[in-house]
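Asker: Take this sequence and fold it.
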Amino acid sequence: MQGIKLFGGAARANWMRGVATWIAGLAVAATFAGCATINTSAAPQLSRTESWAVLPIVNYTETPQAGMAAEAITQSLLTSSGFTQVKRYPANLSRETLVEPTDRASIDRALDWARKENVKYAVSGAVEEWRYKVGVDGEPAAGVTLQVIDVQSGAVVWSATGSRTGWSRSSLSSVGQKLIASLIAPVTQ
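Answerer: As a prediction, this is how the structure comes out:
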């Protein structure tokens, strides 16, 4: 009795092509894992040693305190990137609560505070999405817009907007942190 060749000739070539196709499919899936879309303007040279402030990030979502979460992440990322003088606006200047989102007037009040504190640059923005998607997998999704403002003139010197999703096992805060880190990368590098 002769042994059976499991992988001989054409059968082996077909099997190898199938494995190669499967591996290529995994590579494509890994590439698009946690898909992100980011648009950013060119960042001017901004000093890390100047005084910076994180102003209100307006929450346009249905998720309570999403703007405050984005503010905390932004402040932490700036500080960990070597920005030595990062201030946070006083809590009484923001109206964000569990049921009422921050309004644009709070940004104006915070900008006035920053001028009185002699802050050079301020980061502000908006959260457009901060949730787990409804469905079988419940993927986390975040959408954020950030801008750097020259406090004295009120001019926007840099801006970026983006969105990112993660896998169903990802946390919303990690997706938000990755998105915000990608958005401010031109400023922090």
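Asker: contacts, neighbours, all on C-alpha from now
Answerer: Will do.
Asker: Could you tell me which helix of this structure is the longest one?
Answerer: helix 9-32 (DSSP state H).
Asker: Return the set of buried residues in the helix or strand just after that helix.
Answerer: Next helix or strand after helix 9-32 toward the C-terminus (DSSP states H and E): strand 36-40. Buried residues in strand 36-40, counting neighbours by 16 or more other Cα atoms under 10 Å, are found at A36, T40.
Asker: how about this one, so we can line them up?
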Amino acid sequence: MAYSTLRFMLCALLIGMLAGCSLSKLSWSGLFGPSQPSADARWALLPFVNYTDQGDADEQVERMITVLLPSNGIRQVNNFAKPAGNKEASFVNEAARLQNAKAWARKKAFDYYLSGEITEWQRGEENSQPVVTLSLTITSLADDDDEVIWTVSGTGTGKPGDTVYDTARGLLNTLMSSMPKVSD
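Answerer: This is a model prediction of the structure:
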């Protein structure tokens, strides 16, 4: 019994050392490839696809992200203008709006765009908790090829009495803190 425990501990130690060696070579800058974008790279914020019944959730998230991006080194951000007129929120309209925004980003020759999805946006009642689930994706437009270089998703749960806005802002702060920093 003591021999098998010792053997297990040695294997665990060896695996830990090997994992430490391989993790020490990881670098966030590798996510952007050999040419990490500078702070002067051109970024577009595309409309978020809103799969919830809360019609303004996408606009709220987009406003929060616009405020948070400079803390990640992104100085030049252009938002895709929401077309006037059709206010009907349907999955078909959301998908068409996203495709139009992607075409706009390519036409305007942006270097990167940030997009995402909102899959849950529950306002907390007096005794319930607000819940927000969303994802963020950074796509590179280098070489006329849309290449996803970073994506993250998560769920945030507030405390009873918290607003869904505060819950979403906390979740976005957490998710965007994992975003690779842009070099100056």
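Asker: TM-score them against each other, please.
Answerer: Once superposed, chain against chain, the TM-score is 0.70 (TM-score structural alignment, normalised by the length of structure 2); 146 aligned residues with a Cα RMSD of 2.3 Å.
Asker: residue range for stretch 97-104 of structure 2 in structure 1?
Answerer: Alignment of stretch 97-104 of structure 2 against structure 1: residues 106-113, by TM-score structural alignment.
Asker: What is the neighbour count of the counterpart of A141 of structure 1 in structure 2?
Answerer: Using TM-score structural alignment, the equivalent of A141 of structure 1 in structure 2 is V131. A count of nearby residues for V131 of structure 2, using other Cα atoms under 10 Å, gives 22.
Asker: Just list the residues touching the residue nearest to V131 of structure 2 when sequence neighbours are not counted, thanks.
Answerer: Setting aside the residues directly before and after it, V131 of structure 2 is nearest to T157 in space (Cα to Cα, 6 or more residues apart in numbering), at 4.6 Å. By Cα atoms under 8 Å, 6 or more residues apart in numbering, the contact list for T157 of structure 2 reads Q129, P130, V131, V132, T167.
Asker: What lies in contact with the match of stretch 97-104 of structure 2?
Answerer: L55, P56, I57, Y89, P90, L93, S94, R95, A122, S124, V151.
Asker: The fourth one touches M68, doesn't it?
Answerer: Right, the one you point to is Y89 of structure 1. No - Y89 of structure 1 lies out of contact with M68 (Cα atoms under 8 Å); the separation is 11.3 Å.
Asker: Could you name every residue contacting both of those two?
Answerer: P56.
Asker: What are the boundaries of the strands in structure 2?
Answerer: Assigned by DSSP state E, structure 2 shows strands spanning 42-45, 49-50, 76-79, 112-122, 131-140, 147-157.
Asker: quick one: M64 of structure 2 and T167 touch, right?
Answerer: No - using Cα under 8 Å, M64 of structure 2 makes no contact with T167, being 11.7 Å away.
Asker: Between these two, which has more neighbouring residues?
Answerer: T167 (25 against 16).
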